[in-house]
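Asker: The following comprises the amino acid sequence and a computationally predicted model.
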Amino acid sequence: MMDKNQSKRFIQFAAECQSSALYEHLSLHIAEDPELLELSSYAQKGQPMPNLIFGAVHYLLLNGKEHSLKNFYPSLVNQPETEGVFTYFKDFCLAHREEIIPILERKLVQTNEVRRCAYLYPSFCYIYDKVKKPLALIEIGTSSGLQLLWDQFSYSYGTGITYGNPRGRVHITSEIKGDSTPLLLDTAPPVSVRIGVDLHVNDVSNPEDKQWLQALIWPEHHERRELFARASQCVQETPIQLIEGDGVALLSQLSDQISTDSLICVFHTHVANQIPKEAKKRLTETIQEIGSTRDIVHLYNNMNDGDLHLDYVHNGKTYNHTIGATEGRGRWFEWNIVD
């Protein structure tokens, strides 16, 4: 018997993944296939089933599983086939069911969208201009910590001007929309601390972890793969403290370790949708508590809506800004702060 709720998840995913013709096509077929819906149900509670099943299959193919299915993946062949892919996909899933199930049961969807740094850069430029202190970064839901290196990358926003680190191995392009133009410093603000917390940290120096993160990148997204590869190299060259644990519970303790000469910057992107309601409440309360004794920044989305928000306490006064909408992978973002 087909699970209608599971089926709806794949139909919804198909509507949202229009930049992957392969996954859009497969999602619509999986939504009508009881065997593959049952297989997908092994995904951990709270994890997005479509991303996990596609990630698991991609992971096995990237690891060398020989099957005709690979001929449909742009990440694996230069001229992918297009006709009849679902038949091969289902055959692969059933043939490798016993390998796919453990992946669904233990792996998490933890994409590291490096291009999201395109809107982190102006956000941190803005706050540095206000407070003029080195930034102590604490990222909740850090995965492998790639976004903690936003200051190491260079950026351009369609004007022909490059900002950030001109010698950085990662260059990010994006489009700015909205009612205003952000302050973009020629060089990045100083960063004094880089701490990333996640329930499961992915170590890009570990081949299995790195391969899993690569598997979560959709097959057609060549530029995302290139950005990930370059940023992964940067992570291995830059001192970062990655902590496995509950970022909300650890926040006070971590903040206590940071000198008052630095500005605490708590941030998370596309993570809060997986944070329980009570934990979101605790996070807000903890930031307010820390803000009662020192300056602190909270940059986030998906707490209450999808917009990017910048809240901060400076000299005892609280400021709340809605920066605006962001494209899920950072290809564009709005800037609506008007000072």
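Answerer: Cool, got the structure.
Asker: Could you use CA atoms for every contact and neighbour count after this?
Answerer: Will do.
Asker: Quick one: the strands in the stretch 1-150 of the chain, in order.
Answerer: Applying DSSP state E, counting those that start in this stretch to the stretch 1-150 of the chain gives strands spanning 135-140.
Asker: what about Pro102, how many neighbours?
Answerer: Neighbourhood size, Pro102 [other Cα atoms under 10 Å]: 13.
Asker: what about the helices in the stretch 151-300 of the chain?
Answerer: 207-215, 222-237, 247-256, 277-291 (DSSP state H, counting those that start in this stretch).
Asker: Comparison target, given below:
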Amino acid sequence: MTSPTAERYLRFAEVEARGLSPRYEEWARGVAADPEVVALIDRVPDAKRQVNLVFGAARFHGAPDARWPAARDWIVAHWGLLEPTILERATQTNEAARCATLLPALDRVEGPVALLEVGASAGLCLFPDRYSYEYRDADGVHSRHPSDGPSTVVLPCDLDGVAVPRAVPEVVWRAGIDLNPLDVSSADDRAWLHALIWPEHDDRRARLHAAAEIARRDPPLLVRGDALVDLPAVAAAAPAEATLVVFHSAVLMYLSADGRARFADTVRAIAAGRPTVWISNESPSLLPGTAASLPPRPDQQAVFALAVDGEAVALTHPHGRWVRGFGTSSSR
């Protein structure tokens, strides 16, 4: 097991899927130990060998939710169907629950706000003001609702060492930019979003359906474009009387180190011209300034760092299940 692909899948099993998806943990371990399947995956470009993309494509086309030997045989037999989808599609997990981990950072921003999401997918994280929240901490459960009452989307989230947000934000404009925006009114795009949700996560599938209905009724502005090129033009369309919030979750991993530096420079250039807050929710090591502001972590758990204007303020669960202040323990 010396190939980079095998190592990637084994790391996914041990760090990302462990304790969260027994099925994907087993599948990823199976791939890592199977030279024939690794050779199939290695036929696509390196950027397309992501575990979530390959497994998502398999489930999109009907792979059985079965133990690895049966799933392995299905994947090998249907690789000719999977490979074009892997090449055409991208990992665009649009987890609305990430709004629960973004809200503590949004709570710092003076409203009204204009939201601009980079890597918006179908735009489901552009509606933090339309969702209800149930924050749990040592003092109990704290509910936060939209101004017009409880939402059909309720986001539970554990807080540890982080203040409960005062209220949902006042959003007066919302837009997203993505290389390939998804349309929640498209059955094919909705099927792809469902396929990207891990097998055991029925709560996330139900939430996706409810959040997609909110987006369908009031579609946000979704711009097909490259953030490194098109972000300033989209930002310029935001109303001048609002504080612009540029935010993103699980996006920077798809950029090179140079691309990440250019992106940071682009956001700072926008902020130089108008009131702007930059909120990132990413793997801790991807932005050097953010990584430097983090305390040491003894564990290898997959977490994101929530940062405001480049300074880390908390750790978050990748699917929005908890937010941990520094000096507190994190759990799944």
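Answerer: The structure has been received and is ready for your questions. All values reported here derive from a predicted model rather than from experimental measurement.
Asker: TM-score for this pair?
Answerer: The TM-score (TM-score structural alignment, normalised by the length of structure 2) is 0.85; 302 aligned residues with a Cα RMSD of 2.0 Å.
Asker: nearest to Cys93 of structure 1, of the helices of the stretch 151-300 of structure 1?
Answerer: Smallest distance to Cys93 of structure 1 across the helices of the stretch 151-300 of structure 1 (Cα to Cα): 15.5 Å, for helix 207-215.
Asker: Any buried residues in that closest one, and which?
Answerer: Applying a neighbour-count criterion of 16 or more other Cα atoms under 10 Å, one finds Asp209, Lys210, Gln211, Trp212, Leu213, Gln214, Ala215 buried in helix 207-215 of structure 1.
Asker: Dump the helices of the stretch 151-300 of structure 1 into CSV; add distance to Thr159 of structure 1 as well.
Answerer: Output for these, formatted as CSV (distance: least, Cα to Cα, whole Å):
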stretch, distance to Thr159 of structure 1
helix 207-215, 31
helix 222-237, 21
helix 247-256, 37
helix 277-291, 36
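Asker: now, of these, which is deepest in the fold?
Answerer: Highest mean neighbour count among those (mean count of other Cα atoms under 10 Å): helix 207-215, with a mean of 19.
Asker: who touches it?
Answerer: With contact meaning Cα atoms under 8 Å, 6 or more residues apart in numbering, helix 207-215 of structure 1 is reached by 55-56, 58-59, 62-63, 110-112, 202-204, 225, 228.
Asker: Quick check on these: which are buried?
Answerer: Neighbour-count burial (16+ other Cα under 10 Å) is assigned, among the contacts of helix 207-215 of structure 1, to 55-56, 58-59, 62, 110-112, 202-204, 225, 228.
Asker: what's the closest of the helices of the stretch 151-300 of structure 1 to Gly164 of structure 1?
Answerer: Using Cα to Cα, these put helix 222-237 closest to Gly164 of structure 1, at 14.7 Å.
Asker: whereabouts in structure 2 does the closest one align?
Answerer: Aligned by TM-score structural alignment, helix 222-237 of structure 1 falls on residues 202-217 of structure 2.
Asker: Average offset of the matching stretch relative to structure 1?
Answerer: Following the fit onto structure 1, the mean deviation recorded for stretch 202-217 of structure 2 is 0.7 Å by mean Cα distance after the TM-score superposition for structure 1.
Asker: Contacts for stretch 87-104 of structure 2, please.
Answerer: Residues outside stretch 87-104 of structure 2 that contact it (Cα under 8 Å, 6+ apart): 44, 48, 52-53, 120-125, 127-128, 133, 155-157, 162-165, 168, 193, 196-197, 204, 207-208, 211, 249, 279, 281, 306, 316-323.
Asker: From the residues you listed, list the buried ones, please.
Answerer: Applying 16+ other Cα under 10 Å to the contacts of stretch 87-104 of structure 2, the neighbour count classes 48, 52-53, 120-125, 127-128, 133, 155-157, 162, 164-165, 168, 193, 196-197, 204, 207-208, 211, 249, 279, 281, 306, 316-323 as buried.
Asker: ok, now which ones touch the nearest residue to Arg230 of structure 1 once chain neighbours are set aside?
Answerer: Spatially, and ignoring its direct neighbours in sequence, Arg230 of structure 1 is nearest to Val170 (6.0 Å; Cα to Cα, 6 or more residues apart in numbering). If you count contacts by Cα under 8 Å, 6+ apart, Val170 of structure 1 has them with Gln152, Phe153, Ser154, Leu227, Arg230, Ala231.
Asker: Over to Ser144 of structure 1?
Answerer: Residues near Ser144 of structure 1 by Cα under 8 Å, 6+ apart: Asn112, Val201, Asn202, Asp203, Val204, Leu242.
Asker: what's the answer for Ala261 of structure 2, then?
Answerer: Leu287.
Asker: how about it, what's its match in structure 1?
Answerer: Applying TM-score structural alignment, one finds that Ala261 of structure 2 aligns to Lys281 in structure 1.
Asker: And its match, how far from Leu213 of structure 1?
Answerer: Using Cα to Cα, to the nearest Å, we find Lys281 of structure 1 at a distance of 30 Å from Leu213 of structure 1.
Asker: hang on, the earlier thing: ok, of the buried ones among the contacts of helix 207-215 of structure 1, which one's closest to Ser123 of structure 1?
Answerer: Relative to Ser123 of structure 1, the closest of these is Asn112; by Cα to Cα it sits at 18.5 Å.
Asker: corresponding residue for that closest one in structure 2?
Answerer: Under the alignment (TM-score structural alignment), Asn112 of structure 1 maps onto Asn94.
Asker: can you pull the contacts of the closest residue to Val323 of structure 2 other than its chain neighbours?
Answerer: Distances taken as Cα to Cα, 6+ apart place Thr316 nearest to Val323 of structure 2, at 4.5 Å, with adjacent residues excluded. Shown in contact with Thr316 of structure 2 (Cα under 8 Å, 6+ apart): Thr101, Asn281, Val303, Phe304, Ala305, Leu306, Trp322, Val323, Arg324.
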